[in-house]
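>>> based on what follows, work out the 3D shape:
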Amino acid sequence: MEVISIIVLFASFFTLLMLKVPVAYSIGISTTISLLLNIDKLPGLTTVAQRMTTGIDSFALLAIPFFVLAGEIMKRGGIANRLINFAKSLVASLPGGLAYVNVLASMLFGAISGSAIAATSAIGSIMTDRMEEEGYPREFSASVNITSSTTGLLIPPSNILIVYALASGGTASVAALFIAGYLPGILLGVAIMSYIAFVAITRKFAKGSRVPLALIWTYFRKAFFSLLLLVIVVGGIVAGIFTATEASAIAVLYAAVLALVYGDITTKDFPDILLTSAKTTAVVMFLICTSMAMSWLFSFEGIPELISGFLLEQFSNKIVIFLVINLVLLIIGTFMDMTPAVLIFTPIFLPVVVALGMHPVHFGIVLVLNLCIGLCTPPVGTILFVGSGIANVSVSQVVKPLLPFLLIMVIVLLLITYIPEISMYLPRLFDL
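Below is the predicted model:
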């Protein structure tokens, strides 16, 4: 009966996805159908409702709505322009300088806001037109914006790393994950810029004039308080001054005060900001609810043990197993949103990699980067569609220039997978 239940679970889930039923509903419906094969209707429905409720009964998850709100304030508060001007002052004089500016600004804004979509829309809406004026094709600009915005999901504070900490059952702390994301996120950004350098030289992209040191200092001063948020949030967590949840509340207060002082928003803007943030939070939390119910069903049916046993029996080499897991996660990322993917597949693959000696924090970074690549690929590809829409080009036009960037991301993924120190050096340095 258990085998039939598992088959029904996956068959109904993928069928609903193909019918374009929203992911959260697909997860909830397939979980309920599968569970009702084993137990009666009333206890089955009660169990699903109970698991959905207890799934979000976590203090750590309070950080998500606060970081969402902080990101929305920053998105509307003119912070993107300050970061772009500062980044431009540093690298605009290089060949292909504006493309570097796009990457650096996306890294900084994505890290500060904790949202790849926010980085894609905020930076892309400004940079695409600027780059076109200097001869960059819009589809190339969109490709740069789409891939570089994912770095903010690795560089803290990152909502998805908080979700992974929950899914890991406490084996990976938020503080350790935050500090572990720095080097992989920076490595990904540098790798993207390396390819841009190659393209800039071969296509002879324009370069700007050298910016005087005094002007760089001016732009830095204007962006300083925006950048300081990263130090306050992550530094406070790592130093043990406050928890990730408390840090998220501090981020909201800091962002609100900063935006008001700069005069980019007024108190009249806050009702709309709160409403938008509440809608985003509701979507995320509902995904978490249904995903936690499915995750519990996986455990109830013994699916993690079955997959772990199968992989360890079929493949004796851990290098091959890591490669297989990466391939599976890359495929999953193409059709499933990040949050449910983390909550559903962490309990499945985490026991396997831990048995092979991979640290849970290391696997968290690998998992998130896999799913970041999925955000840039069809058919789901949230960032792909947002970035294409912002640049006002079709997805089909973006795909060709996007492919080399995706290859770069895969290469970085393999480096992070097989060189643990990229992720684990900083957590070990800070004894996390």
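>>> contacts and neighbour counts: CA atoms only from here.
Noted.
>>> so who does residue 430 touch?
Residue 430 makes contact with residue 238, according to CA atoms under 8 Å, 6 or more residues apart in numbering.
>>> that one and residue 175, how far apart?
Relative to residue 175, residue 430 is positioned 10 Å away (CA to CA, to the nearest Å).
>>> between the two, which contacts overlap?
Common neighbours of residue 430 and residue 175 (CA under 8 Å, 6+ apart) are residue 238.
>>> number of nearby residues for residue 262?
Residues lying near residue 262 (other CA atoms under 10 Å) number 14.
>>> got it, and residue 214?
9.
>>> so which strand or helix has it?
Secondary structure from DSSP states H and E places residue 214 in helix 213-238.
>>> counting by contacts, list what that helix packs against.
helix 79-91, helix 97-113, helix 174-180, helix 244-262 (3 or more CA pairs under 8 Å, 6 or more residues apart in numbering; DSSP states H and E).
>>> one more, for comparison:
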Amino acid sequence: MIGIIFGSFIPLLVLGVPIALCLVLMTIFVYVDIGDPRLFLQIPQRMFSSTENLLLLAIPFFIMAGEIMNRARITDRLMDLSGALVGWIRGGLAHTNIVASMFFAGITGSAVSDTVAVGGIMIPAMKEKGYEEDYSAAVTAASSVVGPIIPPSIPMLLYASVMNVSIAGLFLAGILPGILVAIFLMGTAYIVAVRRGFGERAPFVGIVNLLAAVVRSIPALLLPAIIMGGILGGFFSPTQASAVAVMYGLAIGFLFYRTLSWRDIAPILKHTVQATAMIMFLLACAKSFSWLVSYYNLVESATLAFVALTENKYVFLLLINILFLILGMVLDMGFAIIVLGPLIAPIAYTYGVDPIHFGLITCVNLTIGLVTPPFGLVLFAACGVSRVKLMPLSKAIMPFVAAEMVVLLLITYVPFFTMYLPRLFGYA
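From the prediction side, this is the model:
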């Protein structure tokens, strides 16, 4: 069976067949090898049943909320606030870029969306102020990692639906690690700015201007507060919170900022449908493969293999980090979560790792993979926004990737950073 899986999946992937179709075709090949025609009836059944989870409705709503905020040019207000907060530090525009990504993370939950939205504004601004183009693109790409870590997060929604883990607990677990990533990236940006002479230190804008920037940004900043406050306060479920986010985004876009028009609705819906269809089709196709995991006892076999390698929990976590970082570079994040989550998470539980903690480790690992050269998806998005070639960008981003890996080790081996808030609110 293993020979059929690798002998069919890898060639199909190399030929450019979409990952979702690779999964279905590979499953069909294994069913043919088993020789039971009744199994083929399971494929459409499992594909449809995988999309019946109510939690999955949150995915299109959060995607739509992020697109609404982007179309409403909320990024401009967040940029102003970020500049007022940290623009006075040496290398100020790089810090502004990072903090803006942190604010924007509470709206979109997507690394690629953050790269395009923030990069479209910040990369030209940094170039104008004398920052090298590859460095500007590297800061933008690296800081976009915060997007899927700070809630709301599309990868966390996927993980929660697949692994039956509390989405509120996962959202809470991502807050402190997301802030840690931003702090470490700012520290790296400061060191690079001093060494390479980027961005002379600017004067502080003053309390009055800072307060004015805060006031202008309050409607945008309230969105993540409404989402998390509503979920934790029991006012609505995560799915209902996503719908509230859409309504709130439309309200401030049309009524408060008045930057949305009716002509924006069609592009917003088109982007939402495209992104949602891609995620849901991948989830449906992966579900047909999940039967093979249980039929061939792959979880038990993988558990025995890991235990044979080591019985030490910390060595196991190191091996998992290495594995996920490598896979995150070459595999779609959704695919990795949907297929590998059910296979590896039960092994982690046998080592005594908390389900929420392991879910956060998984999401952060795969997110860092998005910006790790040479195949990270966000790198290509940054290249498209900045028109920088991949090799210079890969070289410029490595100090930031190293900083993110330090944070990954911290959240892996110091559970306090991930588990403090979930335990405080009773989710762990």
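>>> and the TM-score between these chains?
Comparison of the two superposed chains (TM-score structural alignment, normalised by the length of the second structure) gives a TM-score of 0.97, and 425 aligned residues with a CA RMSD of 1.2 Å.
>>> could you dump the helices and strands packed on helix 213-238 of the first structure into CSV with distance to residue 224 of the first structure added?
Below are those laid out as CSV (distance: least, CA to CA, whole Å):
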stretch, distance to residue 224 of the first structure
helix 79-91, 9
helix 97-113, 12
helix 174-180, 21
helix 244-262, 11
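>>> of all the ones you listed, which lies closest to residue 374 of the first structure?
helix 97-113 (17.1 Å; CA to CA).
>>> translate residue 215 of the first structure into the numbering of the second structure.
Aligning on TM-score structural alignment places residue 215 of the first structure opposite residue 209 in the second structure.
>>> check contacts around its match.
Contacts here follow CA under 8 Å, 6+ apart; on that basis residue 209 of the second structure touches residue 84.
>>> ok so, going back, got the angle for the helix holding residue 214 of the first structure vs helix 97-113?
Here helix 213-238 of the first structure runs at an angle of 30 degrees relative to helix 97-113 (axes from the mean of the first three to the mean of the last three CA atoms, to 10 degrees).
>>> buried sites along helix 213-238 of the first structure?
216, 219-220, 222-223, 226-227, 229-230, 233-238 (16 or more other CA atoms under 10 Å).
>>> of all those residues, which comes closest to residue 66 of the first structure?
For those, the minimum distance to residue 66 of the first structure (CA to CA) is 12.3 Å, reached by residue 233.
>>> just give the closest residue to that closest one, not the sequence neighbours.
Distances taken as CA to CA, 6 or more residues apart in numbering place residue 247 nearest to residue 233 of the first structure, at 5.4 Å, with adjacent residues excluded.
>>> now residue 377 of the second structure
Per CA to CA, 6+ apart, closest to residue 377 of the second structure is residue 370, 5.1 Å.
>>> map the one you found across to the first structure for me.
Match for residue 370 of the second structure (TM-score structural alignment): residue 375.
>>> contacting residues for its match?
Counted by CA under 8 Å, 6+ apart, residue 375 of the first structure has contacts 333, 334, 337, 338, 381, 382, 383, 384.
>>> let's go with 7 Å and repeat that
333, 334, 381, 382, 383, 384 (CA atoms under 7 Å, 6 or more residues apart in numbering).
>>> and for residue 93 of the second structure?
87, 126.
>>> give me the distance between it and residue 47 of the second structure.
46 Å.
>>> how about the residue positioned nearest the centre of the second structure, what does it touch?
Residue closest to the average C-alpha location in the second structure (CA atoms, centre = their mean): residue 148, at 2.6 Å. Residues in contact with residue 148 of the second structure (CA under 7 Å, 6+ apart) are 105, 109, 110, 111, 154, 155.
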